[in-house]
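**Q** Turn this into a model:
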Amino acid sequence: MSHLVELRTRLLRAVGTMLAVFIVLFMYPGASAIYDLLAAPMLASLPDGTRMIATGVITPFMVPVKVTMMAAFVVSLPVVLYQVWAFVAPGLYRHEQRLALPLIVSSSLLFLAGMAFCYFVVFKTVFSFIASFAPQSITPAPDIEAYLGFVMTMFLAFGITFEVPVAVILLVRMNIVTIAQLKQARGYVIVGAFIIAAVVTPPDVVSQFLLAVPLCVLYEIGILLARGIKPRSEETKPEATDSTI
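**A** So this is what the prediction gives:
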């Protein structure tokens, strides 16, 4: 029962933080301004004077609200990750608890870096590439709800992709895999990266390439960083601590 109470407390703190950030963002700069910022890469690829459309009755209201909720989650991500770590930390050794801050900071920064790479590089490249194939007889006018779904999928895909170094380090740290095994799996990782990119991204070569290549590069970076990590089994087992965060 005590674990359930602790879990409820951590969830309430995480949700409360996201709700507070959402209210602040909704008031300033406002949901419409946040959506306009999100739609800027798409609008830049459309012909001059062309705008996006909304086919639903309440879509012009709900879509900016959803975007603001997504922004609130991104801003609150460090707090959410800390609450997750704080819940599991009492069951870890003291030296493992000291990994909390580096993991929280690196995970948050890498996820944000993935989203930034997607927004500034991938969107600009993919939208321009798609617009170049549009026939002259049509005027592209994307639906804002469909655009939001596409953007959230891409942000999630690239955010998770940029977490690969953290995942590799944790696998080595927990002695689940070794550096040698990670090197032997390079070929499978490359094939898997392109399969994942083909499933997640739109059916064009550019977006698939822009997801698969960073995934492979980040995997190699994770291997390099993991060389400085000592597996848990190789350390002298310290006494467990009852301290909580």
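**Q** alpha carbons only for contacts and neighbour counts from here, please
**A** Noted.
**Q** where exactly do the helices run in this protein?
**A** In chain order, the chain shows helices spanning 2-25, 31-45, 59-88, 94-97, 100-117, 123-132, 144-161, 164-173, 179-184, 186-200, 205-226, with DSSP state H as the criterion.
**Q** looking at those helices, which is buried most?
**A** Compared across those, helix 164-173 shows the largest average neighbour count, a mean of 21 (mean count of other C-alpha atoms under 10 Å).
**Q** how far out from the middle of the chain is it?
**A** A distance of 16 Å separates the C-alpha centroid of helix 164-173 from that of its chain, computed with C-alpha atoms, centre = their mean, to the nearest Å.
**Q** Touching that helix from outside, list them.
**A** Residues external to helix 164-173 that are found in contact with it (C-alpha atoms under 8 Å, 6 or more residues apart in numbering): 103, 106-107, 177-179, 215, 218-219, 221-223, 225-226, 229-232.
**Q** Then stretch 104-124?
**A** Identification of contacts with stretch 104-124 by C-alpha under 8 Å, 6+ apart yields 41-42, 45, 74, 77-78, 81-82, 154-156, 158-163, 166, 207, 210.
**Q** Would you do the same for the sequence below? I want to compare the two.
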Amino acid sequence: MVNTLGFTEKIPVSKHLKELKDRVVQTAIVVGFFFGVCFYFIEILLGWLEDPLPKQWAQLTFITPTEPFFTNMKVAFMGSLFISMPLILYHFWMFISPGLKVKEKKITFMFVFFGTLFFVFGGTFCYFLVVPLALKFLFNYGVQYWQMQVTIGFYFSFIVKLILAFAFAFQTPLIMVLLTKFGVINTIKMRMYRKWAFLGSFALAAILTPPDIVTQLLLGIPLYALYEFGVLVSTFFEDPKQREQVLKQVQLEREMRKAKKEAQQAQKEAKKRKVKVKPQKKAV
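**A** The predicted structure follows:
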């Protein structure tokens, strides 16, 4: 049983760690239960994941005796993770909620609902749009030179990792809202660093996806769109006073940089004038 901590209580670190352990154990039990359910109905999940395969590659093979077993384990874990995501988000929120105010605790349901919604939407987006396009590109690349044989281990690992990458990447707006709510980041700085967010989205896409430009674009573009959406939504959760304070600070920094630049320019011009002015000769 998890002991919920109060907002006004002074809690030692040991109790925080105990609560974290209890929540991790509860989550692991539920994930383990659904893992068993998914493993029992593994044929349904495998059939669902095999559906995007082009017909000419539909006959999968395996090259090691343990490959079918560990492949089923990976697929069953992915299924259990998807089913357990509402509980995972709930325990995550309840762990950090003692540090929030009473009004902020009321958004628990919204956090769990939208977190699950974005997670499922990211996986669905990947399955119905990204996976078919990625398979079509990858399976037709190089076949004029070599003969390809698709093994179950490589195929299902590719699909599972890709779907999970998209599902977790679609949590970006939710994370941005949380960080804004805690005052870690603000919408003013988010708008200032748009170009870095753009580059970061495609850098992250290159890490999470296979090394082909099509799949990276299919993740990078939605990631940046989610960043802009996160900026928009974070505006409604941001403290207006803090936003005004940050805006004044940014304007002051700009004015200081401008004044410094003008002073440096004036010094350069003064040096140029000194060089140009020649000393006058005394009359004999």
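**Q** of all the helices of the first structure, which lies closest to Arg51 of the first structure?
**A** Of all the helices of the first structure, helix 31-45 sits nearest to Arg51 of the first structure, with 6.9 Å by C-alpha to C-alpha.
**Q** between that closest one and helix 59-88, how many degrees?
**A** Between helix 31-45 of the first structure and helix 59-88, the angle comes out at 110 degrees (axes from the mean of the first three to the mean of the last three C-alpha atoms, to 10 degrees).
**Q** For helix 31-45 of the first structure, which helices and strands make contact with it?
**A** Packed against helix 31-45 of the first structure, as judged by 3 or more C-alpha pairs under 8 Å, 6 or more residues apart in numbering; DSSP states H and E, are the following elements: helix 59-88, helix 123-132.
**Q** Next, format these as CSV and append distance to Thr201 of the first structure.
**A** Supplementary listing: those in CSV, determined by distance: least, C-alpha to C-alpha, whole Å:
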stretch, distance to Thr201 of the first structure
helix 59-88, 19
helix 123-132, 10
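**Q** So which of the ones you listed is nearest Ala33 of the first structure?
**A** Scanning these with C-alpha to C-alpha as the criterion, the closest one proves to be helix 59-88, at 8.5 Å.
**Q** quick one: that closest one aligns where in the second structure?
**A** Residues 67-96 of the second structure are where helix 59-88 of the first structure lands when matched by TM-score structural alignment.
**Q** chain center to the matching stretch: distance?
**A** Using C-alpha atoms, centre = their mean, we find the averaged C-alpha position of stretch 67-96 of the second structure to lie 17 Å away from the chain's own average C-alpha position.
**Q** contacts for stretch 69-85 of the first structure?
**A** With contacts defined as C-alpha under 8 Å, 6+ apart, stretch 69-85 of the first structure is touched by 10-11, 13-14, 17-19, 21-22, 25, 100, 104-105, 108, 112.
**Q** counterpart of Pro102 of the first structure in the second structure?
**A** Residue-level alignment of Pro102 of the first structure against the second structure, with TM-score structural alignment as criterion, gives Met110.
**Q** Sorry, slip of the keys, the one I care about is Ala116 of the first structure.
**A** Structural correspondence for Ala116 of the first structure with respect to the second structure (TM-score structural alignment): Thr124.
**Q** what's the spacing between its match and Thr235 of the second structure?
**A** As defined by C-alpha to C-alpha, to the nearest Å, Thr124 of the second structure lies at a distance of 27 Å from Thr235 of the second structure.
**Q** How much space separates the equivalent of Phe129 of the first structure over in the second structure from Pro210 of the second structure?
**A** Across the two structures, Phe129 of the first structure finds its equivalent in Phe137 of the second structure, going by TM-score structural alignment. When C-alpha to C-alpha is the yardstick, Phe137 of the second structure and Pro210 of the second structure sit 12 Å from each other.
**Q** Near Ala203 of the first structure, how many other residues are there?
**A** Small correction: residue 203 of the first structure is Pro, not Ala. For Pro203 of the first structure, the count of nearby residues is 11 (other C-alpha atoms under 10 Å).
**Q** After alignment, which residue of the first structure pairs with Val25 of the second structure?
**A** Following TM-score structural alignment, the counterpart assigned to Val25 of the second structure within the first structure is Leu12.
**Q** Now for the residue nearest the centre of the first structure: which residues touch it?
**A** With distances taken as C-alpha atoms, centre = their mean, Gly159 lies nearest the centre of the first structure, 2.4 Å away. Each residue near Gly159 of the first structure by C-alpha under 8 Å, 6+ apart is listed here: 110-115.
**Q** now with 10 Å?
**A** When contacts are counted by C-alpha atoms under 10 Å, 6 or more residues apart in numbering, Gly159 of the first structure touches 107-118, 153.
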